[in-house]
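Engineer: structure for the following, please:
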Amino acid sequence: MSDTQAGQIGEDDHGHPAASKARLRLWLKLLKATKHVEAELRENLRTAFDTTLPRFDVMAALYRAESGLKMSELSSVLRVSNGNVTGIVDRLVDDGVLVRVPVDHDRRATTVRLTNAGREQFAAMAARHEAWIDEMLGGIDTSEIRAMTDQLERIASTNAKREG
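Structural biologist: Predicted coordinates:
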């Protein structure tokens, strides 16, 4: 096993730890792969369903929350500001995909949820979305997927501990 394979930290030609450079290259490759997959998904959603990825994301969050979500909860789930979600929700309501429901005992708050038509529309999009992902990542076998998933979960867990 080489020094790099064993995880020993050497130095690169500039005196920086080699592991640090490798981690930077890994991040750049993850970012490039993510951007490629996201761009293809955006194009597929546009051409197949005349929709956008943010609209798909809003519908996905609400599909999982059958009883709906308050706007603040939806923003939190999507990790975006209320302002970013409001315009998307407005258009989805206009399209008959979502409905706003007043929250009992809070006149300022509303819950949004998918209509039956919205649930059906999202189910069709989700099935195609899964097929597109399966096609794009089809060259990765299940053992590699498990290993990559474990590593990504470890990264997320480590960073969550730093934040909290």
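
Engineer: going forward, measure contacts between C-alpha atoms and count neighbours the same way
Structural biologist: Will do.

Engineer: measure how buried the spatially closest residue to residue 68 that is not a sequence neighbour is and give me the count.
Structural biologist: Leaving aside its chain neighbours, residue 68 sits nearest to residue 113 (4.1 Å; criterion: C-alpha to C-alpha, 6 or more residues apart in numbering). Residue 113 has 26 neighbouring residues, counting by other C-alpha atoms under 10 Å.

Engineer: could you also give me the structure for this next sequence, so I can compare it with the first?
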Amino acid sequence: MNTQPELRLAEQGSKQRLRLWLRLLAVTRKIEAELRERMRTEFDSTLPRFDVMAALSRHDQGLRMSALSGVLRVSNGNVTGIVDRLAEDGLVMRVPVAGDRRATLVRLTARGAEVFARQAAEHEAWIDAMLAELSPEEARSYAARLRTLAQKLDDKGAME
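Structural biologist: Coordinates of the predicted model:
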């Protein structure tokens, strides 16, 4: 029994998947670098600040720091410094949690919601321009395929 052709096909599949990963990574890094630069130059802000405000914008009642860290998938220490600076700028506020003196909720202020709305509109326009080569149907298809892949990786873990 000759398994050489089967082995070559498996190797080709592996190489193609590796190339896909490297291209996804390269595109992601280019887009992220452009977003970071635009946030800096147009809003004198950072992408992590935008990410924190985006997470808070979806939770009107606010989020505990641990929940905010979980949503962003970063450590509490990373989020604390960002929240501190956003609070100093009047964009977020900390609210004590009734019955738990150690816990606080973080929520956007009215000014923070306004600033975030402007940034979010620009952010969407930037992404739209960067991905303009894709038709709406192609974008929807890629997004669906990547969502399915992400769900499988979450369900099974990255390695089988």
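
Engineer: circling back: what residue in structure 2 is paired with the residue nearest to residue 68 of structure 1?
Structural biologist: Matched by TM-score structural alignment, residue 113 of structure 1 corresponds to residue 107 in structure 2.

Engineer: quick one: its match is in a strand?
Structural biologist: Yes: residue state for residue 107 of structure 2 (DSSP: H, G, I helix; E, B strand; the rest coil) corresponds to a strand.

Engineer: how about it, what does it touch?
Structural biologist: By C-alpha atoms under 8 Å, 6 or more residues apart in numbering, residue 107 of structure 2 lies in contact with 56, 57, 59, 60, 61, 62, 63, 92, 93, 94, 95.

Engineer: nearest to the spatial middle of structure 1, which residue is it?
Structural biologist: Per C-alpha atoms, centre = their mean, the C-alpha nearest to the average position across structure 1 is that of residue 57, at 7.5 Å.

Engineer: so the host helix or strand of that one corresponds to what in structure 2?
Structural biologist: Residue 57 of structure 1 belongs to helix 53-64 when elements are defined using DSSP states H and E. In the comparison with structure 2, helix 53-64 of structure 1 aligns to the range 47-58 (TM-score structural alignment).

Engineer: A strand includes residue 96 of structure 2, no?
Structural biologist: Yes: counting by three-state DSSP, residue 96 of structure 2 is part of a strand.

Engineer: neighbour-wise, which of the contacts of residue 107 of structure 2 leads?
Structural biologist: residue 92 (24 neighbours).

Engineer: that residue -> structure 1?
Structural biologist: So residue 92 of structure 2 corresponds to residue 98, using TM-score structural alignment.

Engineer: give me every residue that touches that match.
Structural biologist: 89, 92, 112, 113, 114, 115, 118.

Engineer: please redo it, this time with the cut-off set to 6 Å
Structural biologist: By C-alpha atoms under 6 Å, 6 or more residues apart in numbering, the contact list for residue 98 of structure 1 reads 92, 113, 114, 115.
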